[in-house]
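predicted structure and sequence below. I'll ask about it afterward.
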Amino acid sequence: MRLSTLKMGLAALVAAIPALAFAHPGHEHTTSFMSGFTHPMGGLDHLLAMLAIGLWAANLGGRAIWAVPSAFVGTMLIGGALAVAGVQVPFIEQGIVLSVILMGALLVGAARFPVVACAGIAGLFAVFHGAAHGLEMPLNANGAEYAVGFAAATALLHVTGIGFGIAVARFQAPVVTRITGSLIAIAGVALALA
C-alpha cells in the first residue's frame, strides 16, 4: 500500500516535469492550453502554494482531500475570469505571497478547521492566483483553453501535494509535513522580501 501511494505521487511529479521546460517565455509555438498549463509551473510562489494546498488537504483527510483543492480550482477560475473581464482584484501579488506564507504556517501548526472553513481559506487564496493567471494570459490565447490549462496544472500540483501527504501519513512521519510547511513559509517570506 505504501509503495503504490509513493508511486502515485512520483508519477504525478514526473508528469509535471515536461511542463517545466515550457515554464518561461519564448515558446510562442505552444497552444493556448499549454500557455495556461505552464503558467502555474513558472513561478515558485504558484508552485509552493499549489503543493501546500494539496498537502494540507491530505493532512486534513476525509472530504477535505477533494473539497479543499476543488474549492481552490473553482475559485481560481472565477478570479481568472474577473481579471479577464477587467475587474480590478486588489493586492494580487501580496495575496499570492501571503498564501504561500500562511499555507506553510497552517502546515507547521497542523491546523484543523471544519472542511467548509478550509475550503473557504483555499478559495480566498485562489482568487489572487486566478487573477494573476487571467492578467498574464497572452493576448492571442483562447481564454477557455488557457483557463483549462491553468486549472489542469493546478489540479496536477494539488494531486502531487496530496500524494506526498498520503505518503508521509503512511510512513507515520508528521514531522516531515511540518518541516515542509516551515520551508514553504520561509520561501514565502523570502519571496516577500525579494
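Thanks, I have the structure now.

CA atoms for contacts and neighbours, from now on please.
Fine.

just the element for the most centrally placed residue in the chain, please.
The residue lying closest to the centre of the chain (CA atoms, centre = their mean) is residue 50, at 1.6 Å. Here residue 50, judged by DSSP states H and E, is contained in helix 44-60.

helices or strands next to the next helix or strand after that helix in the packing?
Scanning forward in sequence from helix 44-60 by DSSP H and E, the next helix or strand is helix 64-84. Applying 3 or more CA pairs under 8 Å, 6 or more residues apart in numbering; DSSP states H and E, one finds that helix 64-84 contacts helix 44-60, helix 115-135, helix 143-170.

just the buried positions in helix 64-84, please.
By 16 or more other CA atoms under 10 Å, the buried positions in helix 64-84 come out as 64-73, 75-84.

same check, this time on stretch 115-123
Buried residues in stretch 115-123, counted by 16+ other CA under 10 Å: 115, 118, 119, 120, 121, 122, 123.

can you count the residues close to residue 168?
Counted with other CA atoms under 10 Å, the neighbours of residue 168 add up to 21.

so what's it up against?
174, 176, 177 (CA atoms under 8 Å, 6 or more residues apart in numbering).

what is the nearest of these to residue 37?
residue 177 (26.7 Å; CA to CA).

residues contacting the closest one?
55, 107, 108, 165, 168.

distance of it relative to residue 110?
For residue 177, the distance to residue 110 (CA to CA, to the nearest Å) stands at 8 Å.

follow-up on the earlier one: which outside residues touch the helix holding residue 50?
40-41, 64-66, 68-69, 96-97, 99-100, 103-104, 106-107, 110, 112, 122, 129, 154, 157-166, 169, 177, 181, 184, 188, 191.

next up, a structure to set beside the first:
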Amino acid sequence: MSQLSNQHRLVIFTLGALVAVPAFAHVGHGQETGAIVDSFMAGVTHPLTGLDHLAMLLGVGFISAQTPGLKKQLSLIVSALLSILLGLSFGALTGAFTGMESLILGSVFVAAAALGFKASGRSHLATVGAVLSVVMLLAHGWAHGVEAPASALLAFAPGMLVSATGLLITGHLIGRAVPARWLSPVLAFSGVMLALAS
C-alpha cells in the first residue's frame, strides 16, 4: 500500500472535519438545554460546533490562500471578520429575515464555486465568488444576532470572532498546501451534507 502524500492527508483530514461535525439549524441553535447564546465561551465554541460555520470559515480561508498577494489575502480575512460582526449587529437590531437559512447554506456552495473557478483559471469569476463569500458571511453572523439579546452580544461576539479568526487562519494554511481543485469538491460535499442534515 503506497504512502499518502501530505496533500492527500490534508484533504482527508479536512473532509473528515467537515463531515464529522453535526449541523444545526440557526435560530434556536445552542438552546437545546435552555441556555441562550450569551457568553464568551459560547461564542468561541459556536463556530466549531456547527458544520455551516466550520465549512464556510474554512472555505473563506481556503479562498484567501488561493488569492494572489499577501495584502489581498489579509484584506479578505479581515473583511470576513467584519462581515460576521456586521451581521451580528444587524441581526440584533432587525431580527430574522425570510430565506436566512437558505442563504447560509448557499454560502458554502458559493465558496466552493469560487475555488472551482480559481482551479479552472477563471480568475474574474473566482474574484466575484470570493467577494460574494465574504458578503454572505453576514447571514452567518445575522442568525446569531437574532438569537442573543443585545446585551449578550458583548460577551458572545468577541468569542465568536476569536474562533472565526482561528478557523480562517486554519483554512488559509490548508489552502496553501492543497490545490483549489481538491478544496472545491471537499467544500461542495460539506454543503451537500449540511443540506441533507438540515
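Structure's in. What do you need? Bear in mind that the values here come from a model prediction, so they are computed numbers and not experimental data.

on that earlier part again, mind picking the two most distant members of the buried residues of stretch 115-123 of the first structure?
Applying CA to CA across those, the maximum distance is between 115 and 123, 12.0 Å.

state the three-state secondary structure for residue 140 of the first structure.
coil (DSSP: H, G, I helix; E, B strand; the rest coil).

and it, how far is that from residue 78 of the first structure?
20 Å.

residue 119 of the first structure too?
From residue 119 of the first structure to residue 78 of the first structure the distance is 15 Å (CA to CA).

what does residue 82 of the first structure correspond to in the second structure?
Matched to the second structure by TM-score structural alignment, residue 82 of the first structure sits across from residue 90.

cool, residue 162 of the first structure as well?
By TM-score structural alignment, residue 162 of the first structure lines up with residue 172.

number of nearby residues for the spatially closest residue to that match that is not a sequence neighbour?
In space, and not counting its chain neighbours, residue 172 of the second structure is closest to residue 61: 4.1 Å by CA to CA, 6 or more residues apart in numbering. Using other CA under 10 Å, residue 61 of the second structure has 29 neighbouring residues.

map residue 61 of the second structure onto the first structure.
Residue 61 of the second structure maps onto residue 54 in the first structure, by TM-score structural alignment.

can you check residue 80 of the second structure too?
Match for residue 80 of the second structure (TM-score structural alignment): residue 72.

can you pull the contacts of the residue nearest to residue 135 of the first structure when sequence neighbours are not counted?
Excluding the flanking residues, the one nearest residue 135 of the first structure by CA to CA, 6+ apart is residue 83, at 5.6 Å. By CA under 8 Å, 6+ apart, the contact list for residue 83 of the first structure reads 89, 130, 131, 132, 134, 135.

residue 76 is in contact with the third one, correct?
Yes: distance between residue 131 of the first structure and residue 76: 7.4 Å, which falls inside the contact criterion (CA atoms under 8 Å).

map residue 183 of the second structure onto the first structure.
Under TM-score structural alignment, residue 183 of the second structure pairs with residue 180 in the first structure.

just residue 143 of the second structure next, same as before
Under the alignment (TM-score structural alignment), residue 143 of the second structure pairs with residue 132 of the first structure.

surely its match and residue 92 touch.
Yes: counting by CA under 8 Å, residue 92 is a contact partner of residue 132 of the first structure at 6.7 Å.

more crowded one of those two?
residue 132 (23 against 17).

quick check, distance from the helix holding residue 50 of the first structure to the centre of its chain.
How far helix 44-60 of the first structure lies from its chain's middle: 6 Å, per CA atoms, centre = their mean, to the nearest Å.

in that helix, what's buried?
In helix 44-60 of the first structure, counting by 16+ other CA under 10 Å, buried: 45-60.

the inter-axis angle of that helix versus helix 115-135?
160 degrees (axes from the mean of the first three to the mean of the last three CA atoms, to 10 degrees).

once aligned to the second structure, how far is helix 44-60 of the first structure on average?
Per the superposition on the second structure, helix 44-60 of the first structure and its aligned residues are separated by 0.6 Å on average (mean CA distance after the TM-score superposition for the first structure).

one more: stretch 67-82 of the first structure?
With mean CA distance after the TM-score superposition for the first structure, stretch 67-82 of the first structure averages 1.0 Å from its match.

who's in contact with that stretch?
By CA under 8 Å, 6+ apart, stretch 67-82 of the first structure touches 53-54, 57, 88-89, 115, 118-120, 122-135, 147, 151, 154-155, 158.

what of stretch 107-117 of the first structure?
52, 55-56, 59-60, 63-64, 67-68, 177-182.

what about 7 Å?
With contact meaning CA atoms under 7 Å, 6 or more residues apart in numbering, stretch 107-117 of the first structure is reached by 56, 60, 64, 177, 178, 179, 181, 182.

what's around the fifth one, how many residues?
The burial metric for residue 178 of the first structure, expressed as a neighbour count using other CA under 10 Å, is 18.

mind listing what's buried along the strand or helix carrying it?
Assigned by DSSP H and E, residue 178 of the first structure falls within helix 174-193. By 16+ other CA under 10 Å, the buried positions in helix 174-193 of the first structure come out as 174, 176-178, 180-189, 191-192.

likewise stretch 135-144 of the second structure?
Applying 16+ other CA under 10 Å to stretch 135-144 of the second structure flags 135, 136, 137, 138, 139, 140, 141, 142, 143, 144 as buried.
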